[in-house]
Structures are given as C-alpha cells and as structure tokens.
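J.: give me coordinates for this.
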Amino acid sequence: MTALGRAWIFPVAIAAAAALIVAMLGATMTDIGPWYYSLAKPDWAPPDALYGVAWTAIFAITGLGGVTAWRAMPDRRESEMLIGLFAFNGFLNILWSLLFFRMQRPDWAAIEVIVLGVSVVMLMLYAARRSWLAAALLVPYLAWVTVAGLLNWQIVALNGPFS
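T.: Alright, predicted model coming up:
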C-alpha cells in the first residue's frame, strides 16, 4: 500500500465509525409507531422508505466531506476544532431524534433543528477556510436538514400543541 493510501485509512475509518455511532444512536431514538403514524403530515412529506436511504447517503457524503476537511487542516489545533464541530453536530443530530420521536415533542425538535442547521453551516464555514470541496460535500446535509426542519415545523403546525 502506498503512503497516500495509508494516510487515508485512519481518517476514513474514524469518520465511518463516527457516522455509524451517530446513525445507530439516532435509530435507537426513532420510534416509528402508532404515535408517529397518527401525526398529520403535509402532502409534500417524503415517503417513510426514503428516510433511511437519504440518511445513509447523507452520512456517507458528510463523512467524505469530514475526511476531506480533516486532511486539509494544517495543524492539530485546527483538526481538533473540526472534530469538535463534527462531534457537536452529531450530538445535535441524535438530540433531534430524542426530542421528536422518543419524547414525542416535535415542538421542541422544531426549535432544536434550527441549532442543528446552524451547526452544519458552522461546519461548512470552518471547512471552507481550508477546502472548498469539503464544504461543498456538506451541502446535501444542509439541504436535508432544511427539508427536515420545514417538515418538522409543518408537523407542529398541523398537530400542535404538544404536551
């Protein structure tokens, strides 16, 4: 294996493991059951089968963006800041699932999704300082979080108040 190949193995493995952990924790919080199916949803809501496919693609592309950004960071301090931003974003991603599904509080999740979106923008801006490609690879994640946020707000409007 070439030195370039070895240099990519560690960050790719870490990014893949982090994405799997966030996805698995989020999935354990997601309860698609009678409560969720009883919610009124807007006509434009994606079919339920699309969510798993979309999140898998988003996590893969975001992981690639994270690896690209990490490799572009010139020193340990900037790399650690990037990792911290990704860790915070992963926490927010899991928190949204906890609020919306487990606690059945779409109203709280609608507020939290704004913070989640801001964290994606922060990641994009931080990555863009060193790699426009890394920032561009985060655009689908921001787009999906935006759609999820709009859907979340519509669910609140159609079903609220929640208690």
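
J.: C-alpha from now on. contacts and neighbour counts both.
T.: Noted.

J.: nearest residue to the residue nearest in space to the middle of the chain in space, please, no chain neighbours.
T.: By Cα atoms, centre = their mean, the chain has its centre lying nearest to residue 93, at 5.2 Å. Nearest residue to residue 93 in three dimensions, chain neighbours excluded: residue 116, at 6.7 Å (Cα to Cα, 6 or more residues apart in numbering).

J.: hmm, who's touching the helix or strand that contains the residue nearest to the centre of the chain?
T.: Using DSSP states H and E, residue 93 sits in helix 76-97. Under the criterion Cα atoms under 8 Å, 6 or more residues apart in numbering, residues 22-23, 25-27, 29-30, 66, 69-70, 73, 109, 112-113, 115-116, 119-120, 122-123, 126-127 lie in contact with helix 76-97.

J.: looking at those, which are in helices?
T.: Among the contacts of helix 76-97, DSSP state H puts 22-23, 25-27, 29, 66, 69-70, 109, 112-113, 115-116, 119-120, 122-123, 126-127 in helices.

J.: ok, residue 29 - contacts?
T.: Residue 29 makes contact with 94, 97-98, 101-102, according to Cα under 8 Å, 6+ apart.

J.: from residue 129, how far out is it?
T.: Shown here: residue 29 relative to residue 129, a distance of 34 Å by Cα to Cα, to the nearest Å.

J.: now swap in residue 94 and tell me
T.: Distance, residue 94 to residue 129, using Cα to Cα: 27 Å.

J.: more crowded one of those two?
T.: Between residue 94 and residue 129, residue 94 has the larger neighbour count (other Cα atoms under 10 Å), namely 20 against 13.

J.: how about residue 27: what's its closest non-neighbour residue?
T.: residue 97 (7.8 Å).

J.: what about the one you found, neighbour count?
T.: Residue 97 is flanked by 22 other residues according to other Cα under 10 Å.

J.: to compare against the first, here's another:
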Amino acid sequence: MQLTWEAVAASILPSLGGFVSTPYTLKKIKTWYKTLVKPWWTPPEYVFGPVWTFLFTSMGFASYLVWRDGGGFGGEAKTALALYGAQLAINWVWSPIFFGMESVKGGFFIGALLWCTAGVASVAMARVNLTAGLLMGPYMMWLTLATSINFYLWRNNPPKKKKKNN
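T.: From the prediction side, this is the model:
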C-alpha cells in the first residue's frame, strides 16, 4: 500500500486537538488532577500520552480508509465521515471541560456522549471499510475504560464549594 499525503494528513488530524489542549492539561494533571480520588484501575499517568497518540493516529488512518474507499465526502462515506467528525469534535471538547473547567461531572457526560457517538461512527465506518472499523476497536476499548474512570471520579469527588464574596 502506498502512503499518500491524504493518509498522512488524516492520521495527524485527530492529534491537533490534543496538541492544542496539552499546555493547560499538563498543568492541571500536576495540580488539580493529583488531588482527585481515583479508582484502582486508573493507568499510570505516563501511559496516557503514548496511548492517545496511537489511538488518534489509528482512528485518523481509519478515516482515510473510509474516505478513500467510500468515494470521499460526497459518496458512500459521507455519513460515516460525518459521524467520525462529530465524535472527534466531542473528543476535543472533553479536555477543556474536564481539565480546563475542573468538571468531573461534565467530563463524564461528554465522555458518555463521546462513547456513544464513537460507537455509532465505528459501525458506520466498518460498513464502508472493515479494516477501518476494526481500527476503531482499541479506541472504543480505551473510551470504555476512560468513561468508567470518569464515572468513578464524578461519584467519588464532590465538587468544591464556591466561596461567597461578602
């Protein structure tokens, strides 16, 4: 298989949201996130960067396969690519809500919406290109783990009470 610029661009695109949010996410990981009560199944912090890089790259390549085999944005791939784009946008919104706003509740609800949207996108992508659907499998497994962690965080970390200004 010949690697094309389209394949490279599609593989890089999902990481852009992560790169944009990295500076404040890293700061919050070292401060606010460290204070949260986490479940025993939370992976070590050093795992997240490499895993997300792999997942973003593989889902981006999956989108390329769908685009290539489904006739681009106007062909059979149109719905699958629209769903893929929607789940990617939801993915990019999670960090600003969870870390930026320090909202574990908001993060959970965005994560649950992301899990549903990514699942529907994965099925739609598999209908156009089975390999693309299979490439979304590890992402769905990771989202399942992440959503379960986020639910635990929401249930076991009450929101901070706002101070009254008198």
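
J.: can you give me the TM-score here?
T.: TM-score of the superposed chains, computed with TM-score structural alignment, normalised by the length of structure 1, equals 0.86; 158 aligned residues with a Cα RMSD of 1.9 Å.

J.: any idea what residue 134 of structure 1 aligns with in structure 2?
T.: Correspondence of residue 134 of structure 1 to structure 2, assessed by TM-score structural alignment: residue 132.

J.: for the nearest residue to that match once chain neighbours are set aside, give me its contacts.
T.: Distances taken as Cα to Cα, 6+ apart put residue 62 closest to residue 132 of structure 2, at 4.2 Å, once the chain neighbours are dropped. Neighbouring residues of residue 62 of structure 2 by Cα under 8 Å, 6+ apart: 125, 131-133, 135-136.

J.: again, 10 Å this time
T.: By Cα atoms under 10 Å, 6 or more residues apart in numbering, the residues touching residue 62 of structure 2 are 7, 10-11, 56, 68, 84, 122, 125-126, 129-136.

J.: how close does it sit to residue 4 of structure 2?
T.: Separation of residue 62 of structure 2 from residue 4 of structure 2 (Cα to Cα): 14 Å.

J.: residues that sit against both of those two, list them.
T.: With Cα under 10 Å, 6+ apart, residue 62 of structure 2 and residue 4 have common neighbours residue 10.

J.: so which strand or helix has the residue lying closest to residue 125 of structure 1 once chain neighbours are set aside?
T.: Of all residues not flanking residue 125 of structure 1 in the chain, residue 135 sits nearest, at 7.0 Å (Cα to Cα, 6+ apart). Element membership of residue 135 of structure 1 [criterion: DSSP H and E] is helix 132-137.

J.: mean deviation, that helix versus structure 2?
T.: The superposed helix 132-137 of structure 1 is, by mean Cα distance after the TM-score superposition for structure 1, a mean 0.9 Å from where its aligned residues fall in structure 2.

J.: which strands and helices lie in contact with that helix?
T.: In terms of contacts (3 or more Cα pairs under 10 Å, 6 or more residues apart in numbering; DSSP states H and E), helix 132-137 of structure 1 is packed against helix 48-72, helix 106-128.

J.: who are the neighbours in contact with the alignment partner in structure 1 of residue 121 of structure 2?
T.: Aligning on TM-score structural alignment places residue 121 of structure 2 opposite residue 123 in structure 1. If a contact means Cα under 10 Å, 6+ apart, then residue 123 of structure 1 has 65-66, 69, 81-86, 89, 117, 134-135, 138 as its contacts.

J.: between those residues, identify the one with the most neighbours.
T.: Tallying neighbours with other Cα under 10 Å puts residue 134 at the head of these, with 28 neighbours.

J.: related to what we said a few turns ago, narrow the contacts of residue 62 of structure 2 to just the buried residues.
T.: Among these, those classed as buried by 16 or more other Cα atoms under 10 Å are 7, 10-11, 56, 68, 84, 122, 125-126, 129-130, 132-136.

J.: returning to what we had before: which one of the helices and strands packed on helix 132-137 of structure 1 is the most hemmed in?
T.: Counting by mean count of other Cα atoms under 10 Å, helix 106-128 has the highest mean neighbour count of those, with a mean of 20.

J.: how close does the equivalent of residue 10 of structure 1 over in structure 2 sit to residue 11 of structure 2?
T.: In structure 2, the residue matched to residue 10 of structure 1 (TM-score structural alignment) is residue 5. As defined by Cα to Cα, residue 5 of structure 2 lies at a distance of 10 Å from residue 11 of structure 2.

J.: equivalent analysis for residue 63 of structure 2, please.
T.: Going from residue 63 of structure 2 to residue 11 of structure 2 by Cα to Cα gives 8 Å.

J.: what is in contact with these two at once?
T.: By Cα under 10 Å, 6+ apart, the residues touching both residue 63 of structure 2 and residue 11 are residue 57.
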